[in-house]
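Visitor: Structure for the following, please:
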Amino acid sequence: MASAVHAQANWPDRPVRVIVPFPASGATDLVARVVTQRVAADLGQQLVVDNKPGAGGTLGTAEAAKAAPDGYTLLLTTSSTHAISPHLMPKLAYDPRKDFVPVAHVADAPSVLLVTNSLPAKTVGELIAYAKAHPGKLNYATSGNGTIVHLNTAAFSAQAGVEMTHIPYKGTALAIPDLIAGQTHVLFDSLPTGMPHAKAGRLRALAVTSEKRSTLAPELPTLAESGLPGYSSVTWFGVYLPAGAPPALVEKVHKAFAKAVQAPEVAESLAKLGVEPAAPRTPAQFGAMVQADSNRWATVIRQHKINID
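Guide: Next up is the predicted model:
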């Protein structure tokens, strides 16, 4: 016991492995590298990003769950593995609540609601009115069944009381040309991917999905202020330790990441990725946020009978 306490007190006295359960050069990987580079500089110890992609992030997450809870293996992941996949993949090799300890909320990536220019709607209210006046006419593009793009649109449709036809693509990059051409009508996309098309006049941006206006596109209203009160959705990025990690260690890791996220240069680098630093939260508050997110997506998935067959 004394040696364990001593090890925690000296953390980190050797390199720390940070499992990212998604491919290199993807959004989560890039966020992880920005943040861990700053954490490493602050701690004077190397943090090594270890990409373990596969099965929508669940393979690497399962591997992290089996690691020793000593602070030398961390998981930096997104809402996908902890708030969405558990409701789409019932045979997961991990339990997001039982196998992990929430440590730090790192960043959020809001989405933007885009429409094709051939639609007359210039506001969210006008889009909803048009969809209701033309039932069955509109369709929406997504990056595939069960993705955050799909869930965002399903939640929007349910709250707005509209019906649109789902057109899944293998990624939003493939969906954009058809949206520009008017073959599809609606798409929720990331800000870095979608906003250049809106600013160039090829598409129309109506709102962002975050609870508050995004610092990355402050001119756009939120969906909540556009007639859908309470609508809030972001892809969050967070750090976890395997279950069993001592509270003192959790707090130490939390403080390291919370400090890094507040650094101006980190915020600047994240902004280039379409990501905003997370508001300060304790580990317990982060865990509660994730659970609320999970409950919300469970309801959307169940109501819309969404699966990933």
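Visitor: rest of the way, CA atoms for contacts and neighbours
Guide: Noted.
Visitor: in this structure, which strand has the most residues?
Guide: Ranked by residue count under DSSP state E, the longest strand found in the chain is strand 100-116.
Visitor: just checking, what packs against that one?
Guide: Secondary-structure packing of strand 100-116 (3 or more CA pairs under 8 Å, 6 or more residues apart in numbering; DSSP states H and E): helix 172-181, strand 186-190, helix 191-199, strand 203-208, strand 234-242, helix 247-261, strand 276-277, helix 283-303.
Visitor: Distance to L270 added to those, as a markdown table?
Guide: Below are those laid out as a markdown table (distance: least, CA to CA, whole Å):
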| stretch | distance to L270 |
| --- | --- |
| helix 172-181 | 21 |
| strand 186-190 | 13 |
| helix 191-199 | 11 |
| strand 203-208 | 17 |
| strand 234-242 | 12 |
| helix 247-261 | 9 |
| strand 276-277 | 6 |
| helix 283-303 | 20 |
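Visitor: nearest to L151, of those?
Guide: With CA to CA as the criterion, L151 lies closest to helix 283-303 of these, at 7.0 Å.
Visitor: For that closest one, which residues meet the burial criterion?
Guide: Residues of helix 283-303 classed as buried: 283, 286-287, 290-291, 293-294, 297-298, 300-301 (neighbour count, 16 or more other CA atoms under 10 Å).
Visitor: How about residues contacting that helix?
Guide: Applying CA atoms under 8 Å, 6 or more residues apart in numbering, the contact partners of helix 283-303 are 79, 82-84, 87-88, 102-105, 146, 151, 154-155, 250-251, 254, 307.
Visitor: and this one, so I can compare the two:
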Amino acid sequence: MTRLAFTLAALLFLAHPLRAEPAYPQTTIRIVLGFSPGSAPDVAARILAERFTAAWGKPVVVENMLGAGGNIAADHVAKAAPDGATLLMAGNAAIVINPSLYAKLPYDPAHDLVPVAQVTIAPNVLVLNKDVPAGSVRDLVELARRSPTALTFASAGIGTSTHLAGELFQTMAGIKMQHVPYRDSTALLSDLVAGRVTMFFGSIASVLPLVRDGQLHALAVTSLRRSPAVPDLPTLDELGFSGFDASAWFGLMAPAGTPAQIVGMLHDEALKAVTAPAAREKFVALGMEVVTRTPDEFATLIRNEAPVWAKLIKQVGIAPIQ
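Guide: Alright, predicted model coming up:
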């Protein structure tokens, strides 16, 4: 009787096996970003998309969702199902700057999103109009002190890394310059070359061709390490601005609650994607450096950076964007 019961139980188990977790991914993956097609983070997103498709055999779509300094894209992903089907190629602005810059955000980066993989860093370069009489950062600071408020610095908009780099620079240097925000990068560079604005903390990709043509003069980079794209340029940290770091970074994030296994799979494939030789070449051409931080290391970076920018934004009195 006991043997019969055991046999029946075994047959029932085989008829109703334990359900295995469905394999990931089950459907199309979307990588959403708040940047234009062809931009540095867009290139990064498409490199990841190509790798994910090759690894898992599922289509991956890159969706450019512009507006509100990256907030619209971040909010969309924050409210998506935590199943790994909707991902965010985030820039540091939407994650560590905008929470202090905007009066109210529809999402909370610290609670609504989880870090997957920081993939690139894009240092900015301090460039001057070629006629500015300053051959070094020290010369520039002395010039600003002799002519208070006479110098201007352009930016790609309030709260961008190009704006906050300028604010951090004048705060650390003890000088005052007039901020001139632009909506159009073409107009910004045209005015800079023409001398209508003094200086700009611009991306390597946008300013380096003008530097090489002799139309702009480069003084330093804003990252803690020298950039491989311009190895002869010192960092501001080297020049006495201790700890100066005002680079843009980009990384993959997912909705909070995404299973750790899926986060791990995405991180591993993202790492393979960005460290491939062809990808590195593309990033170097755009003035970007590959980063290989783990999800926990990426989370630590976010926790450390957010209060730094919050303090600067409050210190310089940037009015909250409504």
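Visitor: can you give me the strands in the stretch 51-200 of the second structure?
Guide: For the stretch 51-200 of the second structure, the strands defined by DSSP state E, counting those that start in this stretch occupy 60-64, 86-91, 113-122, 124-129, 152-155, 178-181, 199-203.
Visitor: what's the matching range in the first structure for the longest one?
Guide: Residues 100-109 of the first structure are where strand 113-122 of the second structure aligns, with TM-score structural alignment as the criterion.
Visitor: once the two are aligned, what's the mean deviation for that stretch against the second structure?
Guide: Stretch 100-109 of the first structure, aligned to the second structure and superposed, deviates on average by 0.8 Å (mean CA distance after the TM-score superposition for the first structure).
Visitor: Enumerate every residue touching N307 of the first structure.
Guide: By CA under 8 Å, 6+ apart, the residues touching N307 of the first structure are 88, 145-146, 301.
Visitor: Which ones among those residues lie within helices?
Guide: 88, 301 (DSSP state H).
Visitor: re the thing from before, wait, which of the helices and strands packed on strand 100-116 of the first structure is closest to A41 of the first structure?
Guide: Between A41 of the first structure and those, the tightest spacing by CA to CA is seen for helix 247-261, at 9.2 Å.
Visitor: post-alignment, the closest one versus the second structure, mean distance?
Guide: Helix 247-261 of the first structure sits 1.4 Å off on average (mean CA distance after the TM-score superposition for the first structure).
Visitor: Give me the buried positions along that helix.
Guide: 249-250, 252-258, 260-261.
Visitor: Need the residues that contact it.
Guide: Contacts with helix 247-261 of the first structure, where a contact means CA under 8 Å, 6+ apart, come from 8-9, 11, 35-36, 38-39, 42-43, 70-71, 101, 103-107, 241, 266-267, 277-278, 280, 282-283.
Visitor: Mind doing that once more with 6 Å?
Guide: Helix 247-261 of the first structure is contacted from outside by 8, 38-39, 103-104, 277, using CA atoms under 6 Å, 6 or more residues apart in numbering.
Visitor: Stretch 149-169 of the second structure too?
Guide: With contacts defined as CA under 6 Å, 6+ apart, stretch 149-169 of the second structure is touched by 176-182, 197-201, 246.
Visitor: Shouldn't G214 of the second structure be within a helix?
Guide: No - G214 of the second structure sits outside any helix when classified using DSSP: H, G, I helix; E, B strand; the rest coil, being coil.
Visitor: Quickly find the element holding the aligned residue in the second structure for S269 of the first structure.
Guide: Under the alignment (TM-score structural alignment), S269 of the first structure maps onto K282 of the second structure. Applying DSSP states H and E as the criterion places K282 of the second structure in helix 277-285.
Visitor: burial count for the aligned residue in the second structure for M164 of the first structure?
Guide: With TM-score structural alignment as the criterion, M164 of the first structure lines up with M177 in the second structure. The number of residues packed near M177 of the second structure is 21, by other CA atoms under 10 Å.
Visitor: do you know how far M177 of the second structure is from V193 of the second structure?
Guide: Noted for M177 of the second structure: a distance of 18 Å to V193 of the second structure, by CA to CA, to the nearest Å.
Visitor: Hmm, L113 of the second structure is touching T258, no?
Guide: No - using CA atoms under 6 Å, L113 of the second structure makes no contact with T258, being 9.0 Å away.
Visitor: related to what we said a few turns ago, for the match of S269 of the first structure, the count of nearby residues, please.
Guide: With neighbours defined by other CA under 10 Å, the count for K282 of the second structure comes to 16.
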